[in-house]
Structure formats: C-alpha cells, structure tokens
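> have a look at this prediction, sequence included:
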Amino acid sequence: MNQRLLTGAALAVSGVVLAAMQVFHAVQQTRIPVAVAVDALPFVAMGLAVTYAGVWLARDTAFEGATSRVAAWAAGGTVTFAAVAALLLFSQRVTSGSLARASYLTVDLVTVGALAGVLVGLYDARSRSRLRELAAERDRVEAFAGKAADVNNYGRAIASAPSVDGVAAFVVEAFGTMTGMEETAVIQLRDGDAVALANTVRTVPVDVVAEFAQAVRAQEQGAVIVHDRPFPVDIPESVTDCVSAVVLDDEDETTVVISVTTDETTVGEEDQKLLELLVSHASVRMATLNRQSADEELTGQ
C-alpha cells in the first residue's frame, strides 16, 4: 500500500474517531436530543469532513507525492490547536471538578485543528501541483517555440540548397534535431530502384530502409506518419518507432524520408505538424531543383 493510501486511510479513521468522541461527549453532558444535536453536530460535521478529505486523498492520484505535506499540515494543525486548548485551560486554572469539561474543550479544538490542517494541506498540495503543471506547460511552449525556430532556420537553409542531395542532408539533420531520432534516411524511388540521398540509419540495413520507403510511398505527400509495430516491413526488434513522410511524389520518382529510433522517442502531434512544415519546404525546393534540371537538359539538347 503506497503512502497516499496510508495517509488517506489514517485521516479517514481519525475523522471517524473524532466524530464519535464528539457524539459521546455530547451524550455525556445531556440527554436532551436538541441539546445533543446543537452541541455535537458542528464538531461531528468537522470530523466527518476530515474523513471525507482522507477518502478524497486516497482516491485522487493528483495528490501522489504530496501526501506527506498534507499529513504534516494536519498534524501541525492538530498540535497547534491542542496547544491553544492547553494554554486556555492552564490560564483558567482548571480544577479537578472541571477536568471533564476540559477534555471536551480539548477534543473540540483538536477537531477544529485537524480539519483546518487538512484543508490547508490539501490547498497547499493542489497549489504546488498546479505550479508544476504551469511549469511543465511553460517548458512545453518554450520547447515548441525552439523547434518552430529550428523549422524556420532549416527552411531557409533548404530553400538555398544547391542540390537535391543538399536538401536531403538538411532534412536528415532537421529530423534528428527536432525529434531526437538520430537515424534518418532520405530515399529516392525511381523505376523500381532505390537511391539513398542521405542516410544516417545504422540499426536497419539500407535495403530494408528502401523496402520501408517502397511500402509507404502511397502516403499523402507532406503528411508525417508515426508507425508502431507491426511495421510494414520486417525490421529488427531493437527498433521501437518509425516516422515516415513522402517528401515529393512526381510521376516518375518518389522521395521518402524515414526515421527510426531504439529508445522510445516520442513524436507528438505538435512535432508532426512542425515536421510537416519542414517536409513542405523540402518538397518545394526539390520540385524546383528538378524543374531546373529538366530545363537545363532541354536547353542542352
């Protein structure tokens, strides 16, 4: 049983005990139902509130890792109010005849202190959890902004690349930088042949990478697809994820980029959108270079 469940159970039991003691003390003082209700009901409600808080703590995983703070606040509130009760009793010079009433006052204040401590502890835990969520969101936005800047920089580099091989080299570098996948290949398929324009894949043989490119060449141009097992072709078990995109799909040739990873690298939806922007830059530049090459051939003839 983990700490959250233990702390929640302890608070729940403590709340029930406090509520029961309040009822017992109220009945000891009077047998009149209305008087018992007026005397006990507010403090019984507080005890049951502690119980509810304990059940909530045990069931809500959002408090995972923060239960020690809730327990500390609850203990601190209980001890503080118990100390207040002691000071009040000593200042009033309690005699032996009023010891029973002193115990009633002590239990009342302990109940109030326990509830106050639990509420403050829950609020503190929630606040800290919210701060962590905000920090994570800030980091995510900063990371996204950095990757967006990378797309812009690589887009400019791709737009000025002098050759298709140069475009492929920038695409390989960009995929590695933006996804953490250090093994990427750009494969050009033409007339049943496959040519690696740029390739940093070490885990998978180049002929298997070419088969993968052939298997996914029917994808929509520009769309970045994340593949999970089973993959379209037989790939070593060490590979956990693959990413593919058709960069350019002309009538006589298709250019495909393939990235593989062995370390559970996650490519999220935002990363896919950024990669699609990068692929669109590469697609435009490759198409332009192909047209220029075709024009030069016609001019040369």
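That came through, no problem.

> from here on, contacts and neighbour counts on C-alpha atoms
Fine.

> now for residue 27: which residues touch it?
Neighbouring residues of residue 27 by Cα atoms under 8 Å, 6 or more residues apart in numbering: residue 36.

> which stretch of helix or strand covers it?
Assigned by DSSP states H and E, residue 27 belongs to helix 3-29.

> next one: residue 48
Per DSSP H and E: helix 33-59 holds residue 48.

> show me what that helix is packed up against.
helix 3-29, helix 99-159 (3 or more Cα pairs under 8 Å, 6 or more residues apart in numbering; DSSP states H and E).

> now do the contacts for residue 86.
With Cα under 8 Å, 6+ apart, residue 86 has these contacts: residue 106.

> alright, now check it against this:
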Amino acid sequence: MNNNKKVQSVAIPEKAYELYDKYAHGMITRRDFLTAVGGLAIGTATAASILGSLLPNYALAEQVSFNDPDIMATYQTFPSPEGHGEGRGYLVKPAKSVAKLPAVLVIHENRGLNPYIEDVARRLAKAGFIAFAPDALWPLGGYPGNDDDGRQMQRSIDSQKIIADLKAAAKWLNKLEGTTGKLGVVGFCFGGAMTGLLAAELPDVVDAGVPFYGSPPPADKIADIKAPLLVQLGELDERVNARWPEAEALLQQHNKTFTVHRYPDSHHGFHNDSTARYNKEMAELAWQRTLAFFRQHLG
C-alpha cells in the first residue's frame, strides 16, 4: 500500500496504521499499541520494529536545507494578548525577492513545531511565499525535540489559548512588512482542523485554506467562511474522513467554494515524509495542488 521505500524497512500490517493513529492522538498508550501490534507482526518484524518504522525520523524530512541560499529563515515572536501574551514561530522568506509576496501560515500537528513542519515552511519560501510556522508549545519552552513529549505538552495547554495564539499569528503575519496582505493557511492533522477554524473565525484575514487530514470546522461556523478551501484527505483515514460528508453538505448548502481530494492508498499523515505513512506519489500531487491553489487565490 505505502509507496515510501525510504523510511519503511519492515512489513507493516494494515491494522498497525490504525493503531498508530490512535496512539499518536492519545487514544491508546504506547504499551497498548505494542501489545496490540505484537499480535499482528509479520515475518521477522516485531512490535518494536513496526513502531520504529512508524515513528518519525526527522533526518529524512529535509527537502529544503535550512541554509539553502534561496531562503532566509529566522525565529520571530509576535504579540498574543488574548492567548499567552507572546508567541514564537519560524519565519522563512525568499532570499532575493524585492517585490511584496503573499504569506502562508503553516500550522503543525498535535506535537509542536517539529523539523518536518519547519521544512514545509522552507518549501513554501522556495516556491515564492513568505511562510510562518508558529509553535503552540512556545509558552512551555517550545517543541521539546521528540513527539511523545510534544504531544503531552500540547495536551496540557489550554486549547482556547492555543487557538488565540494561532489567530494572533495569522493577524501578525497578514500585516508583516513585505507581504501583500493576502494570507493562506495550510495545516496538518491538528493544524488541518485549525486551518478550517481560522477560516471561519477570521473570515476577513484568511484568503485561502488548505487543511490536510484535519477535522472539519464546527458545523455552526461553516456559514462564516469566506475563503476557498482545498481539503486534502487520505483515502484510508477512516477516522477523519467520517467527519467530512456532513461538512461538505453544509459547505454546499452555504455556497462555499471548496474542493475535496481523497488520495488513494493513503493514510492519515501521508504528506509527512519522515514516517512510513508517507505516500510519495500522493504527497507530491497534493503539494503541487496546494501551491497552485495558493497561487490562484493569493496571487
């Protein structure tokens, strides 16, 4: 099923992807995951080796180097008076542009600003956008360097304050010197859900949204959305996909502009090139569609 030969070194049973999704989202413990997967192991694979293949290896998630001469990357703080007072994130700009450029807010998964998300921001800068990826864990010192601790940290923070920080980041980026005042938002998993939420709660700020395998916006907020949406879903991601038919019906009912793509043979997290869930062919297709969508709607 999975097309990524770079990170998958053991045979991974299909059921293990579903179990890992539950583990990654705090529905089961690591011990529960290992116990359940132990009964599914194929050949010489063990529960530990299956988990090792599914956990991210961020050394693999660098398509654009942090010292690429075509970009400039810095960490910047922004005010968040309704959140934690101050936020911080990763700002990446094309190095040589003299014209104003559209901006894209990049929202991470449920574990903080990890190296994969930073690389997504660099990819956007290479494509000609000003990208900013805020770290929801900044109030606790920032992404801790591993996803298990990052997930626990993010669960410990008031979710409403996280949302307030993300909204503050969007407003700050939209007004940043050198931007055109056109703002796109792209997010993954938790960040995908936040992409739709920001489109609904900041309709005069967000000009285009691309949620990757995130829950749809709350039903009572869909009518407020003005921005076009490009929804990117993995065909095998049953947990998230089950939530979208109702949202699609409401988007149609309210005459919203949206497109939903469901990518064949693709799991939750199929764009993340640091794990065995990565589907190279579908991830590249989804990314090219994302760039084309932002160019169309942001200019």
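All right, it came through fine. Remember, predicted model here, so these are calculated numbers, not experimental data.

> now what about the TM-score between them?
Once the chains are overlaid, their TM-score stands at 0.20 when taken by TM-score structural alignment, normalised by the length of structure 2; 89 aligned residues with a Cα RMSD of 5.2 Å.

> tell me the angle the helix holding residue 27 of structure 1 makes with helix 99-159.
160 degrees (axes from the mean of the first three to the mean of the last three Cα atoms, to 10 degrees).

> thinking again about what came up before, please identify the most buried of the helices and strands packed on helix 33-59 of structure 1.
helix 3-29 (a mean of 20; mean count of other Cα atoms under 10 Å).

> now that one against helix 33-59, angle please.
170 degrees.

> residue 129 of structure 1 versus the spatially most central residue of structure 1, what's the distance?
When Cα atoms, centre = their mean is applied to structure 1, the residue found nearest the centroid is residue 136 (7.8 Å). The gap separating residue 136 of structure 1 from residue 129 of structure 1 is 11 Å, by Cα to Cα, to the nearest Å.

> now do the contacts for the residue nearest to the centre of structure 1.
Residue 136 of structure 1 neighbours (Cα under 8 Å, 6+ apart): none.

> how near is it to residue 47 of structure 1?
For residue 136 of structure 1, the distance to residue 47 of structure 1 - Cα to Cα - is 36 Å.

> same question, residue 256 of structure 1
66 Å.

> circling back to that earlier point, residue 272 of structure 1 is nearest to which of the helices and strands packed on helix 33-59 of structure 1?
helix 99-159 (11.2 Å; Cα to Cα).

> the helices and strands packed on helix 33-59 of structure 1: which one's closest to residue 179 of structure 1?
With Cα to Cα, the closest approach to residue 179 of structure 1 among these belongs to helix 99-159: 9.3 Å.

> and the next element down the chain from that closest one?
Next element after helix 99-159 of structure 1 (DSSP H and E): helix 164-179.

> okay, the angle between that next one and helix 99-159?
Using the same axes, to 10 degrees: helix 164-179 of structure 1 against helix 99-159 is 180 degrees.

> and helix 164-179 of structure 1, what does it pack onto?
Looks like helix 164-179 of structure 1 contacts helix 99-159, strand 183-190, strand 193-199, helix 269-300 (3+ Cα pairs under 8 Å, 6+ apart).

> buried residues in the helix or strand hosting residue 191 of structure 2?
Here residue 191 of structure 2 sits within helix 190-201, counting by DSSP H and E. Within helix 190-201 of structure 2, the residues that count as buried by 16 or more other Cα atoms under 10 Å are 190-201.

> again, but for stretch 33-46 of structure 1
For stretch 33-46 of structure 1, by 16+ other Cα under 10 Å, it's 36, 39-41, 43-46.

> off-centre distance for it?
45 Å (Cα atoms, centre = their mean, to the nearest Å).

> need the contact list for residue 55 of structure 1.
Contacts for residue 55 of structure 1 were tallied using Cα under 8 Å, 6+ apart; they are 8-9, 11-12.

> any chance of the residues you listed in a markdown table, plus distance to residue 158 of structure 1?
Conversion of the contacts of residue 55 of structure 1 to a markdown table gives the following (distance: Cα to Cα, whole Å):
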| residue | distance to residue 158 of structure 1 |
| --- | --- |
| 8 | 58 |
| 9 | 61 |
| 11 | 62 |
| 12 | 63 |
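
> residue 278 of structure 1: which of those residues is nearest?
residue 8 (50.2 Å).

> I figured that closest one hits residue 58, correct?
Yes: Residue 8 of structure 1 is within contact range of residue 58, at 4.5 Å (criterion: Cα atoms under 8 Å).

> which residues are in contact with stretch 111-129 of structure 1?
For stretch 111-129 of structure 1, the surrounding residues in contact (Cα under 8 Å, 6+ apart) are 18, 43, 46-47, 49-50, 53, 62-63, 66-67, 69-82.

> out of these, list just those in helices.
Among the contacts of stretch 111-129 of structure 1, the ones falling in helices (DSSP state H) are 18, 43, 46-47, 49-50, 53, 67, 69-82.

> just the buried ones out of these, please.
Applying 16+ other Cα under 10 Å to these flags 18, 43, 46-47, 49-50, 53, 67, 69-71, 73-82 as buried.

> spit out the contact partners of the closest residue to residue 278 of structure 1 other than its chain neighbours.
Of all residues not flanking residue 278 of structure 1 in the chain, residue 151 sits nearest, at 5.9 Å (Cα to Cα, 6 or more residues apart in numbering). Each residue near residue 151 of structure 1 by Cα under 8 Å, 6+ apart is listed here: 174, 274-275, 277-278.

> ok, of these, which one's closest to residue 100 of structure 1?
Taking Cα to Cα as the measure, residue 274 is the one of these closest to residue 100 of structure 1, at 72.8 Å.

> rewinding a little: export the buried residues of stretch 33-46 of structure 1 as JSON lines, with columns for distance to residue 287 of structure 1.
Below are the buried residues of stretch 33-46 of structure 1 laid out as JSON lines (distance: Cα to Cα, whole Å):
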{"residue": "36", "distance to residue 287 of structure 1": "88"}
{"residue": "39", "distance to residue 287 of structure 1": "85"}
{"residue": "40", "distance to residue 287 of structure 1": "83"}
{"residue": "41", "distance to residue 287 of structure 1": "80"}
{"residue": "43", "distance to residue 287 of structure 1": "78"}
{"residue": "44", "distance to residue 287 of structure 1": "77"}
{"residue": "45", "distance to residue 287 of structure 1": "74"}
{"residue": "46", "distance to residue 287 of structure 1": "73"}
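
> surely residue 34 of structure 2 meets residue 52?
No: with contact defined as Cα under 8 Å, residue 34 of structure 2 does not reach residue 52; the gap is 10.8 Å.

> more crowded one of these two?
residue 34 (21 against 17; other Cα atoms under 10 Å).

> skipping adjacent residues, who's closest to that one in space?
Nearest non-adjacent residue to residue 34 of structure 2 (Cα to Cα, 6+ apart): residue 47, at 5.4 Å.

> hmm, which two among the contacts of residue 151 of structure 1 are most spread apart?
The span of those, defined through Cα to Cα, is set by 174 and 277 at 11.4 Å.
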